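1. Show me how the following folds:
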Amino acid sequence: MFLDPAATPGFKRTLFNAIVAPRPIGWISTINGKGQVNLAPFSHFNLVSTSPPVVIFSCNAPADRHEKDTIANVRETGEFVTNLATWDLREPMNLSSMNAPYGTDEFELAGLEKAPSVMVKPPRVAASPASMECRLLRIVDIEPTGPGETFSNVVFGRIVGVHLDERFVDANGNFDTARAEPLTRMDGNRYSTVGRMDILGRPSPRRD
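-> Coordinates of the predicted model:
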């Protein structure tokens, strides 16, 4: 079976997102110049470099404005925080995705407590077991080129501080990902967490 994305109805949600899955969720908190806080989840999120430590998230422009509030805030202040969304936090994460008027505090909307950051101004999700403070490196704007496509923004941020809940750090100083049960996005509105796991060491060159 061969599919042309431009000629396949529903490719974006029913096929593309189902193939590139599960996807980690970047639960991004930002603040604007007036001190108004925003919190929103993004399932197009990942790390792109470990040294220097860099994360990336992206989103499409909403139907009612040029760009999402998160992008507008990052452009204005150059800062954001990624908060680990977990299985236990799936309901407040979902509430924070609501299309709300600009300036709405999604922390309050989702019943979440704020925690102060150290290196940046946006607050953290206090209940999250891991948060990473970031400073903006660059925003790459992707222009639509075909019918039905929307404007997209890709954000690169350098990690300048990390907060960990010590309950999820083992005796060796490693973060226990499986115990934290990170929430991941599947296809459509389906979410999941850690499933089967295995340990695979890096293979060595064969010596005959």
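2. contacts, neighbours, all on C-alpha from now
-> Will do.
3. Helices of the chain, start to end?
-> 17-19, 69-77, 90-95, 106-110, 177-180 (DSSP state H).
4. Turn those helices into CSV, including mean neighbour count and distance to residue 164.
-> Converted to CSV, the helices of the chain look like this (neighbours: other CA atoms under 10 Å; distance: least, CA to CA, whole Å):
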stretch, mean neighbour count, distance to residue 164
helix 17-19, 16, 30
helix 69-77, 19, 23
helix 90-95, 16, 19
helix 106-110, 18, 19
helix 177-180, 14, 11
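5. Using CSV, lay out those together with distance to residue 59.
-> CSV is the format used below for the helices of the chain (distance: least, CA to CA, whole Å):
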stretch, distance to residue 59
helix 17-19, 13
helix 69-77, 9
helix 90-95, 16
helix 106-110, 18
helix 177-180, 25
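6. Looking at those, spot the one closest to residue 154.
-> Evaluated over the helices of the chain, closeness to residue 154 peaks at helix 69-77, with 9.1 Å, by CA to CA.
7. one more to put side by side:
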Amino acid sequence: MDYAASDLTPRERYKVLTSFILPRPIAWVTTVGPTGVVNAAPFSFFNAFCEDPPLCMFAANRKPDGKDKDTFLNIQRTGEFVVNIADEPLAKAMHESSGDFPPDIGEPDYLGLKLAASKTVAVPRLADTPWAMECKLWKMIDVNDDRRLIMGEGLHFYIRDELWDDKAMRVHMDRYHPIGRMFADRYCRTDDRLVFPAAEGVKGT
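-> Next up is the predicted model:
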């Protein structure tokens, strides 16, 4: 079975992409609204793309009613956000934060999530997250006027102490249990892992 992308509706393309490009990491993005309300929303069209400077990108589409999402509006106004990563204990709250909350109700407050002050931006991180990156807006790209690609430059990293070997600069994978996005309401655990020796390539004769 094969499709020309131009023969599919946007919704059908979305289903093809999200059904097979998986599992996807999830950016649980915190921002601050104009009245100081802290917003937290998950985005699974997300990844990190560069280390010098450290850049990440996520896609924020409009709401079904055509209005802009709070995350986009807050970043457009302040130029700051924090990408938090959810692990298994936070998975349910992360999923619930994807609901349609009015701007005056912050998801962390509503869901009982603790906040912690960031070092370099005014936006707080989620206190219990295993990893977070404080970001300033690097670039924003408008796509068809219904989705924005938001690129952030990482200014500061937070890592939960027990997850990191700071001498080897390596994560303790037996202690780190991030959640991945599949499709629809499905997520995956990441504890079933494979390890392969380093590939050597083809040697000349």
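8. What would you report as the TM-score here?
-> The TM-score (TM-score structural alignment, normalised by the length of structure 2) is 0.90; 202 aligned residues with a CA RMSD of 1.9 Å.
9. follow-up on the earlier one: tell me which of the helices of structure 1 lies nearest to residue 158 of structure 1.
-> Nearest of these (CA to CA): helix 69-77, 12.7 Å.
10. Next, the mean deviation of the closest one compared to structure 2.
-> Overlaying structure 2 shows helix 69-77 of structure 1 at a mean distance of 0.4 Å from the equivalent residues (mean CA distance after the TM-score superposition for structure 1).
11. That helix packs against which elements?
-> Identification of packing neighbours for helix 69-77 of structure 1 by 3 or more CA pairs under 8 Å, 6 or more residues apart in numbering; DSSP states H and E yields strand 26-31, strand 37-42.
12. so how far is it from its chain's centroid?
-> On the basis of CA atoms, centre = their mean, to the nearest Å, helix 69-77 of structure 1 sits 15 Å off its chain's mean C-alpha point.
13. Relative to residue 206 of structure 1, tell me which of the helices of structure 1 wins on proximity.
-> Between these, helix 177-180 lies closest to residue 206 of structure 1; by CA to CA that is 32.0 Å.
14. ok, average deviation of the closest one from structure 2?
-> Looks like 3.4 Å for helix 177-180 of structure 1 (mean CA distance after the TM-score superposition for structure 1).
15. about what we covered before: could you export the helices and strands packed on helix 69-77 of structure 1 to CSV, including columns for distance to residue 15 of structure 1 and mean neighbour count?
-> Compiled in CSV, the helices and strands packed on helix 69-77 of structure 1 are given as follows (distance: least, CA to CA, whole Å; neighbours: other CA atoms under 10 Å):
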stretch, distance to residue 15 of structure 1, mean neighbour count
strand 26-31, 21, 26
strand 37-42, 18, 24
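16. need the ones you listed in JSON lines with distance to residue 171 of structure 1, can you?
-> Converted to JSON lines, those look like this (distance: least, CA to CA, whole Å):
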{"stretch": "strand 26-31", "distance to residue 171 of structure 1": "27"}
{"stretch": "strand 37-42", "distance to residue 171 of structure 1": "31"}
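17. To residue 166 of structure 1, which of those strands lies closest?
-> Using CA to CA, the nearest of the helices and strands packed on helix 69-77 of structure 1 to residue 166 of structure 1 is strand 26-31, at 19.9 Å.
18. now the closest one: which residue numbers in structure 2?
-> Under TM-score structural alignment, strand 26-31 of structure 1 corresponds to residues 27-32 of structure 2.
19. which residues touch the matching stretch?
-> Contacts to stretch 27-32 of structure 2, defined as CA atoms under 8 Å, 6 or more residues apart in numbering, come from residues 38-44, 46-47, 58, 71, 74-75, 80-86, 94, 122-126.
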